[in-house]
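Novice: I'd like to go over a predicted model; first the sequence, then the structure.
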Amino acid sequence: MINRAHRVRAAIVAASFLLLAGCGGGTAERLGAGAGGSPPGHGGATPAPAPTASRAAEPRRLPGLGPRTLAAIPSRTRQAVVVTGRGKDSSSSHVVLYERTEAGWRAGPSRPAHNALKGWTDHHRAGDLRSPIGVFTLTDAGGLRPDPGTRLPYDRSGAFTSPGTGFEGESLAGSFDYVVAVDYNRRPGTTPLDWTRPLGASRGGGIWLHVDHGGPTHGCVGLRERDLVELMRALDPALHPVVVMGDAASLAR
């Protein structure tokens, strides 16, 4: 929880947060090294048991990700939220939560989403209306409404307001009822409202997974409320979750 003074500051900057950064944005800071995750082999003369049909279907590597993207995923990560954009300049994407098991990466359902109005970028600048491409940790959540049951630290605050309308005239009300902070150009371990920008304000910030308002974002990823709540309940800090986000071609590199 943030202290009283921080809440006052957060409320003051909320309006400028929306105007200057919208959902925020920035470049892809690369995290960790190596996809890892292969289970140890069986020793001795006893053969390994044959995998079940369900386990055999689980991929050893995250589908659709190329060597550069895979190398950016920390070896300790056991949960990966993969956001795949339809195209470099598209605001449509889909989201899949993968969890690493002994048999490979187990996929959850594919869920529709919106990303930034102008698509994706490897080098985001504040106001460019593109979402950052990269691998980022997920450590903190918050929202206007009560904690929906996430295991991430949750900050409930009235500063999670979203006035006005979106790019297609849709209401933004309720967009920040629930959010998960994407650790791009922010301090992990703080409320999503924290305004600290380690890379500087010009590099954007405030990139969140938030409730979809039915249109493109400034830089965030918007999911339907029920999908976001299910995702928030599934994320487990002990599994070191990350988000892998970008257009399909970029992620395949």
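Specialist: Now that the structure is in, tell me what you want to look at.
Novice: rest of the way, CA atoms for contacts and neighbours
Specialist: OK.
Novice: So what's the residue count around the spatially closest residue to residue 117 that is not a sequence neighbour?
Specialist: Nearest residue to residue 117 in three dimensions, chain neighbours excluded: residue 216, at 4.7 Å (C-alpha to C-alpha, 6 or more residues apart in numbering). Residues lying near residue 216 (other C-alpha atoms under 10 Å) number 26.
Novice: before we move on, what about residue 226?
Specialist: 10.
Novice: next, the one to line up against it:
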Amino acid sequence: MGFMRRAGSAMRTAAVAAAGLVLLAGCGGGASGDGAGGGAAAKKDGKGADGPARGPAPTTHLKAVPGVGAGLRSRIPAASRQVVAVYGKGVNSADATVVLYDKGAKGWDRKGSWAAHNGRRGWTADHREGDKRSPVGVFTLTDAGGVLADPGAKLPYTHSAAFTPPSYWAKSTRHDFDYVVAINYNRAKGTSPLDPARPDGQAKGGGIWLHMDHGSGTSGCVSISRSGMAAVLRALDPARHPVVVMGDKAHLSA
């Protein structure tokens, strides 16, 4: 199984190189990148974007994922046993909290929580190319990758230098894509996060990822600390059909 997994990963990496895919397909596709214009460096040691944050509710054995109303709850597939919940502070805010939930025999248990950022202009239920807002919704998580070697991910992982941000992006973004989980918004599932395909058309945007934080809002992605990304990558299990449920508090609770 280990050999088959390594072979599959190698084939995905080779496919990325052969196709000549470009990083600009990722993270909203903005040429300026998620961190254009700079931004404060992420705080360290649990005091800001690089450390765990308190979640919206305490909790083990929950009947439902906290803060998620009937509208989005009904869109969580019945087979899903893992949820990455992104709790945006407000519709026009770039601040958020990411909480990982896992469903056991007695209900949903919170497994981890991290300070986060989302689109620098906030959230939208009708995401468009270049709007700098993160899309509200429930999206499956099937593919991962990054500049760094696989930290022990269960999802298929594409290890490639092609994730390195362009040199003209702000220095604060240099490690944004060291670890990445593709959010399946307007993308081809089962492909590298670098795959630029947008099944619903270019105007609907795409390249929405969960990636490492640089201390400020993004072009539409969701970002957390390096330790958080490593923990999420090790936890997400395709056999548990993970999804992300994301939005500002008002949209989430509707």
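Specialist: The structure has been received and is ready for your questions. Note that the structure is predicted; figures quoted are calculated from it, not measured.
Novice: Any idea what the TM-score comes out to?
Specialist: After superposition, the two chains reach a TM-score (TM-score structural alignment, normalised by the length of structure 1) of 0.81; 218 aligned residues with a C-alpha RMSD of 2.0 Å.
Novice: Do I have it right that the residue nearest to residue 117 of structure 1 meets residue 113?
Specialist: No: Residue 216 of structure 1 is beyond contact range of residue 113, at 9.1 Å (criterion: C-alpha atoms under 8 Å).
Novice: Which residues are in contact with each of the two?
Specialist: Here residue 216 of structure 1 and residue 113 share the contacting residues residue 92, scored by C-alpha atoms under 8 Å, 6 or more residues apart in numbering.
Novice: Of all the helix elements in structure 1, which one is longest?
Specialist: When structure 1 is parsed with DSSP state H, its longest helix is helix 4-16.
Novice: Now residue 97 of structure 2: which helix or strand?
Specialist: Per DSSP states H and E: residue 97 of structure 2 is located in strand 95-104.
Novice: Show me what secondary structure element comes after that strand.
Specialist: The helix or strand immediately downstream of strand 95-104 of structure 2 is strand 107-117, counting by DSSP H and E.
Novice: which helices and strands sit right next to the following helix or strand past that next one?
Specialist: Per DSSP H and E, the first helix or strand lying C-terminal to strand 107-117 of structure 2 is strand 123-124. When contacts are defined as 3 or more C-alpha pairs under 8 Å, 6 or more residues apart in numbering; DSSP states H and E, strand 123-124 of structure 2 packs onto strand 134-135, strand 243-248.
Novice: Superpose on structure 1 and give me the mean offset of the following helix or strand past the first one.
Specialist: Scanning forward in sequence from strand 134-135 of structure 2, with DSSP H and E defining helices and strands, the next element found is strand 137-140. Average distance, strand 137-140 of structure 2 versus aligned residues of structure 1 after superposition (mean C-alpha distance after the TM-score superposition for structure 1): 0.3 Å.
Novice: against structure 1, where does strand 137-140 of structure 2 fall?
Specialist: Strand 137-140 of structure 2 lines up with residues 134-137 of structure 1 when matched by TM-score structural alignment.
Novice: One more: stretch 103-119 of structure 2?
Specialist: Against structure 1, stretch 103-119 of structure 2 falls on residues 100-116 (TM-score structural alignment).
Novice: Would you mind listing the buried residues in the matching stretch?
Specialist: By 16 or more other C-alpha atoms under 10 Å, the buried positions in stretch 100-116 of structure 1 come out as 100, 101, 103, 104, 105, 106, 107, 112, 113, 114, 115, 116.
Novice: now swap in stretch 211-226 of structure 1 and tell me
Specialist: Neighbour-count burial for stretch 211-226 of structure 1, counted by 16+ other C-alpha under 10 Å, picks out 211-225.
Novice: nearest to residue 182 of structure 1, of these?
Specialist: Taking C-alpha to C-alpha as the measure, residue 182 of structure 1 lies nearest residue 220 of these, at 8.7 Å.
Novice: Do I have it right that that closest one meets residue 213?
Specialist: No: here residue 220 of structure 1 lies out of contact with residue 213, judged by C-alpha under 8 Å, at a distance of 11.4 Å.
Novice: Quick check: the aligned residue for residue 58 of structure 1 in structure 2?
Specialist: Match for residue 58 of structure 1 (TM-score structural alignment): residue 61.
Novice: What distance do you get for its match to residue 73 of structure 2?
Specialist: Separation of residue 61 of structure 2 from residue 73 of structure 2 (C-alpha to C-alpha, to the nearest Å): 17 Å.
Novice: Please identify which of these two sits among more neighbours.
Specialist: residue 73 (18 against 14).
Novice: about what we covered before: quick check: the farthest pair among the buried residues of stretch 100-116 of structure 1?
Specialist: Across these, the longest distance by C-alpha to C-alpha is 34.7 Å; it joins 103 and 116.
Novice: Run through the strands of the stretch 151-253 of structure 1 in chain order.
Specialist: Ranges of strands within the stretch 151-253 of structure 1 are 154-156, 179-182, 208-211, 221-223, 242-247, based on DSSP state E, counting those that start in this stretch.
Novice: So which elements touch the longest one?
Specialist: Other helices and strands packing on strand 242-247 of structure 1, by 3+ C-alpha pairs under 8 Å, 6+ apart, are strand 79-85, strand 120-121, strand 131-132, strand 134-143.
Novice: do the same with the fourth one
Specialist: Judged by 3+ C-alpha pairs under 8 Å, 6+ apart, strand 221-223 of structure 1 is in contact with strand 111-114, strand 208-211.
Novice: Give me the mean deviation of the first one from structure 2.
Specialist: Going back to what we said before, that points to strand 111-114 of structure 1. Counting by mean C-alpha distance after the TM-score superposition for structure 1, strand 111-114 of structure 1 comes out at 0.5 Å.
Novice: just the last one next, same as before
Specialist: Mean deviation of strand 208-211 of structure 1 relative to structure 2 after superposition (mean C-alpha distance after the TM-score superposition for structure 1): 0.5 Å.
Novice: Mind listing residues that contact that strand?
Specialist: 23-24, 174-182, 192, 220-225, 228.
Novice: That strand: how far from the chain's middle?
Specialist: On the basis of C-alpha atoms, centre = their mean, to the nearest Å, strand 208-211 of structure 1 sits 8 Å off its chain's mean C-alpha point.
Novice: Just the buried positions in that strand, please.
Specialist: 208, 209, 210, 211.
Novice: From residue 178 of structure 1, how far out is the second one?
Specialist: Residue 209 of structure 1 sits 8 Å away from residue 178 of structure 1 when distances are taken as C-alpha to C-alpha.
Novice: between these two, what contacts are shared?
Specialist: residue 228.
Novice: closest to residue 140 of structure 1 out of the helices and strands packed on strand 221-223 of structure 1?
Specialist: Among these, strand 208-211 sits nearest to residue 140 of structure 1 (C-alpha to C-alpha), with 10.0 Å.
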